[in-house]
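**Student:** model the structure of this input:
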Amino acid sequence: MATRHDPNRRGAGMSTVLVVTGDPNIREHLHAYADRVGVHLTDHTTVTSAKAHWTGAKLVLLGADLLSTPKLASMPTTPELIIVSASRSDFSPFEAAAGIGAAYVAVVPDANRWLTEQLRCAGGDVVDRLRSAGFRIGYAHRLAADDPGYLLSHDLSDQRYDDEQAMFVSLEKVARGDCRAGQSTTVHRSNYRSLHRAHPGVWTDLVFSNVTALGAFVADLPPEVVDVLCRLKESYPLFDEDDHAALEDEDIDASWEQWVSADVFTMLGERAQEVWSALDAATVRRLWWDTVTGLGYRPEHNGLHVMWDYTRLVPAFAARLMAEFRRGWRHDDRYQIVPGYRGWRAYEPVYAVFLADERELIGFGFTRFQAQVHAWRHQTARRTTLVPEGEVACLVS
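**Tutor:** Modelled structure (predicted):
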């Protein structure tokens, strides 16, 4: 059974900060303050939609634009309710505050530092938890991530230079994409794609010269995602075992084209190489995997590299290639192999292959076996052309 981190489990100290307003100006200010201290805000545009989360929230920031909502009177009283107004001349928030149990009224942007501090206190220990787990916390401008979802590593600084910078966490210690230097393990790569799949829209990946790592503006991380990240670093490093197993299978499958086929070819004898060269790439690949499966073999994956036991596999594969030749080759009077034919290398014996009835030269071979392989390839091509594809196997079996 797959082991997967439960995205619904919350970490200790995690709490919800609600922003309830239909005013985009108020929302923009509050999110800017939250960015500075790394606090995740849960947005609602109506009192009705926020009702289910109201009681358990650590802090509720209610826009003055919703003070006339009739449902406010039926909302549960909370000591952590702040009314936020975008106008100094509007006295209605002050008049309404006591009636709905609001402790404070704040005007943006005048109260930006005070509101930022309230958010810091309400946000719990998110930043401290990420730091103590070993993640790098830095600062970056949102606008630096002009390509959505990506931030160049040189745009992340360890020191804050101005209030416009948002807190950012680099998560390369648990999740990274493919690395040009081959330093990303299957655990990191699986976590990278699994977390993107499980929590889309949360991440702003950090782009280095040789790898792209998982990253995020801290304020974009819901509490349950912070909990998942900390557990990946502190207790169990793998997010999704099924995905990890699938990734290893993908690496093993891809290794044939990447380097295994070249290695195997050089280890084969001359005759087996001739048969390989006469076959199309798809058939050679199929014969290789038939050999691997038939031996009940699975290569080892150490997290970085796929390791094949060539000493066990190559002799069996060579035998499989020769069997393929013997299975398909038919002695046919229409093909004539003429020895001693002088071609472009007069000093070497050359065997010429003719299609006798048409006196058509098919090819040359420096050995009789090479010539037979030429004839076999021609036979196979003719059968494929003259007989429906599904019946070829019956003719050559």
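
**Student:** switch to C-alpha atoms for all contacts and neighbour counts from now on
**Tutor:** Will do.

**Student:** what helices and strands are in contact with the helix or strand where Ala32 lies?
**Tutor:** Taking DSSP states H and E as the definition, one finds Ala32 inside helix 24-37. For helix 24-37, the packing partners by 3 or more C-alpha pairs under 8 Å, 6 or more residues apart in numbering; DSSP states H and E come out as helix 112-122, strand 166-170.

**Student:** only the buried residues of that helix, if you could.
**Tutor:** By neighbour count with 16 or more other C-alpha atoms under 10 Å, helix 24-37 contains the buried residues 26-27, 30-37.

**Student:** which other residues reach it?
**Tutor:** For helix 24-37, the surrounding residues in contact (C-alpha atoms under 8 Å, 6 or more residues apart in numbering) are 19, 21, 40-41, 63, 84-86, 108-109, 112, 115-116, 119-120, 163-167, 217-219.

**Student:** try 7 Å this time
**Tutor:** Outside helix 24-37, the residues within contact range by C-alpha atoms under 7 Å, 6 or more residues apart in numbering are 21, 40, 63, 86, 109, 112, 116, 119-120, 163, 165-167, 219.

**Student:** following that helix, which helix or strand shows up next?
**Tutor:** strand 41-44.

**Student:** and after that next one, which helix or strand comes next?
**Tutor:** That would be, after strand 41-44 and using DSSP H and E, helix 47-54.

**Student:** please give me the structure for this one as well, since I'd like to look at both together:
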Amino acid sequence: MNGPVLLVTADPALVTFVRECALRAGAWLDVRHSLVGIRNQWRTARLVLLGADLAYPAYRRRMPALRSLIIVTANPPTPATTTAADRLRATFLAHLPIADGWLVGKLADTAAEVVQQLTGLGYRIGYTDSETAAASGQVNSRDLRTRRTDEYQAVYVSFGRVACGPDLLGQADTVQRSNYRTGECQVNG
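**Tutor:** Purely as a prediction, here's the structure:
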């Protein structure tokens, strides 16, 4: 599996809870509000979070069983949700916000894989306070840390080392660029 974390739900409260968890974990989240046209993303996502509101419809659509499917709900799980989770062979059923700390850990695992891949490719990774960066619109070197000091810090990817070298002539302007985003973490070149 090589895609981002996929969240499929039409429940706005659930989207809010999961986005907050993804931000804390530094995970890349792809949000879809319907099961229509997502079969490819369903198969390639590192982790699929399926809202309880769409669990039974997913079973009826015969969505493929996954080793990394978690049903998430903003309300106490109902017997229908539990039955749908069993039929979809979901790994876990998580009630948010009660299980938010647990979900942050699961999401952080997917983010760690991406950070390791970027580090291996020569990107320099730092961590910064997301609120400070969002307020100023930029990240200064004094605001970067080599290690995460709290779960609310965002991942910062510097293209400096990758953009320098004889094979990348003409791309020196990318040295000062990064992928810093507030909300969802995405890697853009």
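
**Student:** list buried residues within the contacts of helix 24-37 of the first structure.
**Tutor:** Counted by 16+ other C-alpha under 10 Å, the contacts of helix 24-37 of the first structure give 21, 40, 63, 86, 109, 112, 116, 119-120, 165-167, 219 as buried.

**Student:** for Met14 of the first structure, state which of the residues you listed is nearest.
**Tutor:** Met14 of the first structure lies nearest to His40 out of those, by C-alpha to C-alpha, at 10.0 Å.

**Student:** am I right that that closest one is in contact with Phe217?
**Tutor:** No. Counting by C-alpha atoms under 7 Å, His40 of the first structure stays clear of Phe217, with 9.6 Å between them.

**Student:** so who does the aligned partner of Val5 of the second structure in the first structure touch?
**Tutor:** By TM-score structural alignment, Val5 of the second structure lines up with Val17 in the first structure. For Val17 of the first structure, the contacting residues are 41-42, 57-60, by C-alpha under 7 Å, 6+ apart.

**Student:** one more time with 10 Å
**Tutor:** By C-alpha atoms under 10 Å, 6 or more residues apart in numbering, the contact set of Val17 of the first structure is 34, 39-43, 53-54, 56-61, 80, 119, 122-124.

**Student:** map Met167 of the first structure across to the second structure for me.
**Tutor:** Checking TM-score structural alignment: Met167 of the first structure goes with Val155.

**Student:** not counting sequence-adjacent ones, nearest residue to that match?
**Tutor:** Tyr127 (4.8 Å; C-alpha to C-alpha, 6 or more residues apart in numbering).

**Student:** what's that neighbour aligned with over in the first structure?
**Tutor:** Checking TM-score structural alignment: Tyr127 of the second structure goes with Tyr139.

**Student:** that match belongs to a helix?
**Tutor:** No. Counting by DSSP: H, G, I helix; E, B strand; the rest coil, Tyr139 of the first structure is not part of a helix but strand.

**Student:** so which strand or helix has Met322 of the first structure?
**Tutor:** Going by DSSP H and E, Met322 of the first structure is part of helix 310-328.

**Student:** that helix aligns to what range in the second structure?
**Tutor:** Going by TM-score structural alignment: helix 310-328 of the first structure matches no residues.

**Student:** so which elements touch that helix?
**Tutor:** helix 261-267, helix 270-278, helix 281-294, helix 368-386, helix 392-396 (3 or more C-alpha pairs under 10 Å, 6 or more residues apart in numbering; DSSP states H and E).

**Student:** quick one: closest of these to Asp242 of the first structure.
**Tutor:** helix 281-294 (21.5 Å).

**Student:** the corresponding residue of the second structure for Ala86 of the first structure - nearest residue in space that isn't next to it in sequence?
**Tutor:** By TM-score structural alignment, Ala86 of the first structure lines up with Ala74 in the second structure. Ranked by C-alpha to C-alpha, 6+ apart and with sequence neighbours excluded, the top spatial neighbour of Ala74 of the second structure is Leu96, at 4.9 Å.
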